[in-house]
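S.K.: Turn this into a structure:
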Amino acid sequence: MKTATIPALRVEPELRKAAEEVLNENESLSSFMEASLRESIAKRRLQREFVARGLAARDEAHRTGEYFDADDVHAELASMLQAARTAGKDH
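M.R.: Modelled structure (predicted):
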């Protein structure tokens, strides 16, 4: 049940037209805006969590003095990706 409202959003006519042009069948502009707002909130939360993990990793590296060479990390990630692709072809 919806119990709160979002303030009216004033936009350029072109933006409203563009939004209306991409609506799915039986989708209202309001439902599109709500879905877009939910997606943006989720994206920002993920971004903040990503930055927090990066800062924590940096602090841990400072604390322990253990660092990893970027080339080594890239090589290991490439190896993991290749192994995943190979495993995916088996199925």
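
S.K.: From here on, just use CA atoms for contacts and neighbour counts.
M.R.: OK.

S.K.: for the protein, what's the longest helix?
M.R.: helix 29-64 (DSSP state H).

S.K.: gap between that helix and the chain center?
M.R.: With C-alpha atoms, centre = their mean, to the nearest Å as the basis, helix 29-64 stands 7 Å off its chain's centre.

S.K.: Stretch 56-73 now?
M.R.: Computed by C-alpha atoms, centre = their mean, the chain-centroid distance of stretch 56-73 equals 24 Å.

S.K.: First-to-last residue distance for that stretch?
M.R.: 18 Å (C-alpha to C-alpha, to the nearest Å).

S.K.: hang on, the earlier thing: buried residues in the longest helix of the chain?
M.R.: residue 32 (16 or more other C-alpha atoms under 10 Å).

S.K.: run this one through as well so I can compare:
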Amino acid sequence: MKSATIPSVRVEPELLDEVEKLLSEGESLSAFVEAAVRSAVRERQNQAEFVARGLQSLARSKQTGCFVESDEVLRKLDDKLSAANTRKAAARS
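M.R.: Predicted structure coming up:
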């Protein structure tokens, strides 16, 4: 498969300076930009999949009439957080 190019992007000189300072040894600006684009693509894909799962869950809940009240979910999350904090405090002792 032939490779393609990503259009060049105009940025302020200060941003370019910041990016160049962050490059790893031997890393090119092109490699950095490619990695950033790949990361952004994965993030957008994950976000789209998350929204799709949420919409499917909502539709399923509407069909079945089975819902979990938000207060119950928040209570369970608070319980988990409290337990984790207790474990963390015990580990420090």
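
S.K.: what's the TM-score here?
M.R.: Once superposed, chain against chain, the TM-score is 0.79 (TM-score structural alignment, normalised by the length of the first structure); 88 aligned residues with a C-alpha RMSD of 2.5 Å.

S.K.: about what we covered before: mind giving me the packing neighbours of the longest helix of the first structure?
M.R.: With contacts taken as 3 or more C-alpha pairs under 8 Å, 6 or more residues apart in numbering; DSSP states H and E, helix 29-64 of the first structure sits against no other helix or strand.

S.K.: what's the average distance of that helix to the second structure?
M.R.: In the superposition against the second structure, helix 29-64 of the first structure averages 0.6 Å from its aligned positions (mean C-alpha distance after the TM-score superposition for the first structure).

S.K.: Read off where stretch 32-51 of the first structure ends up in the second structure.
M.R.: Stretch 32-51 of the first structure corresponds to residues 32-51 in the second structure, going by TM-score structural alignment.

S.K.: wait, doesn't residue 61 of the first structure sit right on residue 68?
M.R.: No. Residue 61 of the first structure is beyond contact range of residue 68, at 9.1 Å (criterion: C-alpha atoms under 8 Å).

S.K.: Residues in contact with the match of stretch 32-51 of the first structure: which ones?
M.R.: residue 23 (C-alpha atoms under 8 Å, 6 or more residues apart in numbering).

S.K.: for the second structure, which residue is closest to the average position?
M.R.: By C-alpha atoms, centre = their mean, the mean C-alpha position of the second structure lies nearest to residue 43, the distance being 5.4 Å.

S.K.: Please report the distance of it from residue 6 of the second structure.
M.R.: For residue 43 of the second structure relative to residue 6 of the second structure (C-alpha to C-alpha), the value is 18 Å.

S.K.: Tell me the secondary structure of residue 9 of the second structure, please.
M.R.: Of the three states, residue 9 of the second structure takes coil under DSSP: H, G, I helix; E, B strand; the rest coil.

S.K.: Actually, residue 67 of the second structure.
M.R.: Classification of residue 67 of the second structure using three-state DSSP returns coil.

S.K.: Can you report how many residues lie near it?
M.R.: Neighbour count of residue 67 of the second structure, defined by other C-alpha atoms under 10 Å: 11.
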